[in-house]
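Asks: Sequence and predicted model, in that order:
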Amino acid sequence: MFDKLFERDVLQVACAIHTHAERKGKISIRASDLLKLDCNDYQKKYADEMTRGFEEARRFLGELSIVRGTDMPNLTVAKTVAAVYALMGKNGLNAVQRDRLAQWFWAATLGEWYGASTDTRVASDIQELLDWLKGGDKKPQAIGNINIRADRLDELKTRGSVMYKALYAAILGEGCQDFRTGEPASAMHTYDDPVDMHHIFPKKWADNNNIDSNRYNSIINKTPLDAPTNRMIGARAPSEYLEKLEGELASTGGGGVAKEQLDRHLESHLINPDLLRADKFDAFYEDRKEKLLKLIERKTGRKIPRDDPKA
């Protein structure tokens, strides 16, 4: 999970622990402070705390459906979480504290808080989180100051975006099931051929039906599926591949409940089955966009303004 971290990232966690102890809570991870780290002090005083911090962070992030380094939305967030766990002590976090840390994580990633990361901001975030997790009333700036645009979802097309990866993890965390197998997508990360984001309305079908590529390539038209399911979908219209999937379920004992079962799989991805079966791309797109926006609001605790005042 942390295989993408650089040596400097790890040293910054050690520096956060050191400066917190030596300066009575005033945290710094600037380069000048990194150069002052003593190797003997690190080995004797901070190595165990730092190791525990990363181990607890790995478990915490895994519970948020992030288990692979390639799925980590942002390395800065990862080292911040590790530093917080290291500084919170051996007893770890209780349920309320974990919920608060999760809200901060989603706000920082879905809100693209570290778009222009600085060492000063990270140090400040660590201290704000420690204060909040210990019972303080003031929420961290990452929660209070983020500004998420509804139309940002239209722009998310590749893993190069922090928000794209975070929303992928959030969808996994909703318990989405593979269309065909019904397996929770979050449990399929460890497979030799793991899940990935794939088009719901296939690219070729969308091209043939004059759908704007900016829309069909958006994350709104993508969801976690395993490779065999994606190959089965191919270039078929949703109505066609759903009929094929339903037929397979019915022929292997699903009988009259095959449609209902498939509908449950689709709904677990925040997809309206009726709109998908009718091949109504535009209606599907707007419906799922709204559901994804509401998911983001639940995760971050922040209201997202809509163009439509009724939303």
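Replies: Cool, the structure landed. Residues are numbered from 1 along each chain as shown.
Asks: can we go C-alpha only for contacts and neighbour counts from here?
Replies: Will do.
Asks: so residue 58 touches residue 1, yeah?
Replies: Yes: using Cα atoms under 8 Å, residue 58 makes contact with residue 1 at a distance of 7.1 Å.
Asks: between these two, which one's more packed in?
Replies: Legend: neighbour count by other Cα atoms under 10 Å for residue 58 and residue 1, higher for residue 58 (20 against 17).
Asks: thinking again about what came up before, okay, and the common contacts of residue 58 and residue 1?
Replies: Applying Cα atoms under 8 Å, 6 or more residues apart in numbering, one finds that residue 58 and residue 1 are jointly contacted by residue 67.
Asks: Can you list the buried residues in the longest helix anywhere in the chain?
Replies: Longest helix in the chain, counting residues (DSSP state H): helix 281-300. For helix 281-300, a neighbour-count test (16 or more other Cα atoms under 10 Å) marks 281, 284-285, 287-293, 295-297, 299-300 as buried.
Asks: Identify the residues contacting that helix?
Replies: 103-104, 106-107, 110, 143, 150, 153, 167, 170, 201, 220-221, 270-272, 275-276, 303-304.
Asks: who's in contact with residue 172?
Replies: Contacts of residue 172 by Cα under 8 Å, 6+ apart are 65, 185-186, 224.
Asks: thinking again about what came up before, put the buried members of the contacts of helix 281-300 into a PyMOL selection.
Replies: In PyMOL, a selection of the buried entries from the contacts of helix 281-300 looks like this (16+ other Cα under 10 Å):
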select buried, resi 103+104+106+107+110+143+153+167+170+201+220+221+270+271+272+275+276
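Asks: Which of the contacts of helix 281-300 fall in strands?
Replies: Using DSSP state E, no member of the contacts of helix 281-300 falls within strands.
Asks: wait, which of the buried residues of helix 281-300 is closest to residue 119?
Replies: residue 300 (23.3 Å; Cα to Cα).
Asks: Specify the local secondary structure of the residue of the chain most remote from its centre.
Replies: In the chain, residue 40 marks the outermost C-alpha relative to the chain mean, sitting 37.3 Å out by Cα atoms, centre = their mean. The three-state assignment at residue 40 reads helix, by DSSP: H, G, I helix; E, B strand; the rest coil.
Asks: ok, it to residue 299 distance?
Replies: According to Cα to Cα, to the nearest Å, residue 40 stands 41 Å off from residue 299.
Asks: The structure to be compared is supplied as follows:
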Amino acid sequence: MSTFDSTKLPLKDLLKDIVGGKIQLPDFQRGWVWDDEHVRSLLVSLGRSFPVGAVMLLETGGEVRFQVRPVENVPSAGLPAPEKLILDGQQRLTTLTQVLKLQGPVKTTTEKGKPIDRFYYIHIPTALAGADRLDEAIIATDGNRQIRSDFGRKVELDLSTRELECQQLFFPCSEIFDAMSWLQDLNVHNPGAVSQFFEFNKEVLEAYNGYQIPLIILKKDTPKEAVCLVFEKVNTGGVPLSVFELVTASYAADGYNLRDDWYGSDIRNVISRRQRISEEQILNGVESTDFLQAITMLHTLEKRKADIAAGKTGKQVSPVSAKRASVLELPLDAYKNWAEVVERGFNCAAKFLRQECFTSQRDLPYRTQIAPLAAVMTMICKKDEERWREPQIHQKLARWFWCGVLGELYGGAVETRIANDVEELLAWIEGNGDLPRTINDANFQIDRLGSLASRLSAAYKGINILVLRDGAHDLFWKSQIRNLEADEVSLDIHHIFPKDWCEKQGIARRQYDSIINKTPISYKANRMIGGSAPSVYLASLQSHNQVQLDDVAMNTLLRSHHIPVEPLRADDFDAFYEQRQKELLGLIERAMGKALHSV
């Protein structure tokens, strides 16, 4: 027995049902409208009776129960319970509802994603010049129904009143399905164009009014597993649904709104879990997938332990997993059981990262390390949220973390690594496990240090933070730099031997631009350094009335950055470069807990 029907429905009837609330969206679906150029292209395709793809709907009232919401910008007050839900074609239908059925401006974007308001019009004379002119005939104005140039100073086209529309023969697309009221106004403001309008109605508007949309309608008795599979497969014209959206669909079938739990809802008075986690600045970039992965790893670890306790062996034992398939299989009960305690695990992870001297998400070498760190913290701190601070536990956590960063092991696909990390790191911390493979795998090649020049590199970010963690003081302000960051003083990573000076001395860029010649300092200190030789700018810094440091005190500040003092004061770049490389390599060895090797 078939679980779906295929049919066609006039576009105007489909949009009427959307505005009337008979057709709505599952609440987890993205609230998207296409960008301005895509909107125009869609309108041209309809006007020329080109196919724009089928739409898939699901009958309500069956086993699959979703939280629902109206299509974007359709007023929700007084709407009935929907008869059907949009599974595929949401972007097209949302776009067409806004353009053809609603009176306000269309909330769209530029090609670069900048939000803009637009009204869409068809220039009647151009449209009547031939079907191939429709692309030229359809135009978009701004939210004031105007087109401006010269940075908004010059009005090129003004359609801000019905009279101006009629006089210039620009027909609003929002009137396509009910053109008679505009015709009446045309008869008042431009009666000589009425016959031209009737031709326009026949040649152009009838194509829109008669346009048929192919429909696939899943029947209400479709099993929820099949519906979730459909969600994963149908997005042929848009971005594939994320793991979070698919899990949301699955949980919604059991009456649980994961979207509300993560993003919050003013309508249903639900506080956002994401917002609570993001109150920790360092976790501001944490995504729903990170949270789901952390829970999935702990749920599968629990299953693995139960299998081993039951005497299972080999492939009978469930693996710890963070893979997409495992996240999609995460039971709702498991999510509910773990969510609160894992949220606390993320908060403990933030405390650890702050202890390691990270203050903002942009300084994190790898966001992908947060999920395993949070999962491990969840288990360590179940009974005592400060247990991770115990010296032996903290030392093991820090060694694992820095091996991952400096070994550059968390780029690309890391689902297998993070799952192994959770199981192995917990076993190691509790005292009965071997070294986690991330520690064994990590290797920082000595030659790598000289090639680190990009602040986007994980190892580059990590070494900078290690210098801060080791107590680097600013060369201007009398404070550790980590304290300046907490006070929001402007900081950055700057050259120790200035770029201008190095270029004048003929020093290769690959040397002067590497992290060996850089260190974190305040904007104020960098301004005083300028392009001078170190011997010159050090004298200037020391004599400044807000600094007033003798040589011994300044040398102490320099050493807090692992900067070799003697070659710096002697403007000897080669000796400085060699000695600071050794200093930084020693810092890296201590963080990783292992000796380094050259290629």
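Replies: Everything's here; your move. Keep in mind that what you see is a predicted model, and the values were worked out from it rather than measured.
Asks: Quantify their similarity with the TM-score.
Replies: Here the superposed chains carry a TM-score of 0.92, computed using TM-score structural alignment, normalised by the length of the first structure; 302 aligned residues with a Cα RMSD of 1.7 Å.
Asks: what sits up against stretch 96-111 of the first structure?
Replies: By Cα under 8 Å, 6+ apart, stretch 96-111 of the first structure touches 73-74, 77, 113-114, 129, 133-134, 140, 142-143, 146-148, 162-164, 166-167, 296, 299-301.
Asks: With stretch 183-197 of the first structure instead?
Replies: Residues outside stretch 183-197 of the first structure that contact it (Cα under 8 Å, 6+ apart): 65, 67-68, 168, 172-173, 175-178, 222-227.
Asks: Find the nearest non-adjacent residue to residue 81 of the first structure, please.
Replies: Nearest non-adjacent residue to residue 81 of the first structure, counting by Cα to Cα, 6 or more residues apart in numbering: residue 57, 5.9 Å away.
Asks: Against residue 262 of the first structure, how distant is the most centrally placed residue in the first structure?
Replies: Centroid-nearest residue in the first structure, with Cα atoms, centre = their mean: residue 166, separated by 2.6 Å. Separation of residue 166 of the first structure from residue 262 of the first structure (Cα to Cα): 26 Å.
Asks: can you check residue 57 of the first structure too?
Replies: Counting by Cα to Cα, the gap from residue 57 of the first structure to residue 262 of the first structure is 35 Å.
Asks: again, but for residue 235 of the first structure
Replies: Counting by Cα to Cα - residue 235 of the first structure and residue 262 of the first structure are separated by 19 Å.
Asks: Am I right that residue 56 of the second structure sits in a strand?
Replies: Yes: looking at residue 56 of the second structure with three-state DSSP, it is inside a strand.
Asks: what does it align to in the first structure?
Replies: Per TM-score structural alignment, there is no equivalent position to residue 56 of the second structure in the first structure.
Asks: my guess is residue 56 of the second structure contacts residue 230, does it?
Replies: No: the criterion here is Cα under 8 Å, and residue 56 of the second structure misses it with residue 230 at 9.7 Å.
Asks: who's more crowded, these two?
Replies: residue 56 (22 against 15).
Asks: which residues touch that one?
Replies: Contacts of residue 56 of the second structure (Cα under 8 Å, 6+ apart): 86-89, 215-218.
Asks: about what we covered before: wait, which of the contacts of stretch 183-197 of the first structure is closest to residue 6 of the first structure?
Replies: Nearest to residue 6 of the first structure out of these is residue 68 (Cα to Cα; 16.0 Å).
Asks: Burial check on that closest one, number of neighbours?
Replies: 16.
Asks: And it, what's its match in the second structure?
Replies: Looks like residue 68 of the first structure aligns to residue 360 there (TM-score structural alignment).
Asks: ok, now residue 173 of the first structure?
Replies: Per TM-score structural alignment, residue 173 of the first structure is aligned with residue 469.
Asks: picking that back up, so what's the residue nearest to residue 81 of the first structure up against?
Replies: 78, 81-82, 85.
Asks: Counterpart of residue 536 of the second structure over in the first structure?
Replies: Checking TM-score structural alignment: residue 536 of the second structure goes with residue 240.
Asks: Shouldn't its match be within a helix?
Replies: Yes: counting by three-state DSSP, residue 240 of the first structure is found in a helix.
Asks: Residue 599 of the second structure against residue 444, yeah?
Replies: No: using Cα under 8 Å, residue 599 of the second structure makes no contact with residue 444, being 9.7 Å away.
Asks: Show me which of the two is the more surrounded one.
Replies: Per other Cα under 10 Å, whichever of residue 599 of the second structure and residue 444 has more neighbours is residue 444, with 23 against 8.
Asks: Could you look up the SS state of the counterpart of that one in the first structure?
Replies: Alignment note (TM-score structural alignment): residue 444 of the second structure maps to residue 148 of the first structure. Following three-state DSSP, the label given to residue 148 of the first structure is coil.
Asks: Could I get the full set of strands for the stretch 351-500 of the second structure?
Replies: Ranges of strands within the stretch 351-500 of the second structure are 491-495, based on DSSP state E, counting those that start in this stretch.
Asks: For it, just list every one of the helices.
Replies: 370-380, 391-406, 415-429, 437-441, 458-469, 481-486, 499-504 (DSSP state H, counting those that start in this stretch).
Asks: residues in the first structure matched by the longest strand seen in the second structure, start to end?
Replies: Taking DSSP E as the criterion, the second structure has its longest strand at strand 115-123. Strand 115-123 of the second structure lines up with nothing in the first structure when matched by TM-score structural alignment.
Asks: For the contacts of residue 57 of the first structure, pick the one with the most neighbours.
Replies: Busiest of the contacts of residue 57 of the first structure [other Cα under 10 Å] is residue 81, holding 27 neighbours.
Asks: one step back: and the residue nearest to residue 81 of the first structure, which of the three is it?
Replies: With three-state DSSP as the criterion, residue 57 of the first structure reads helix.
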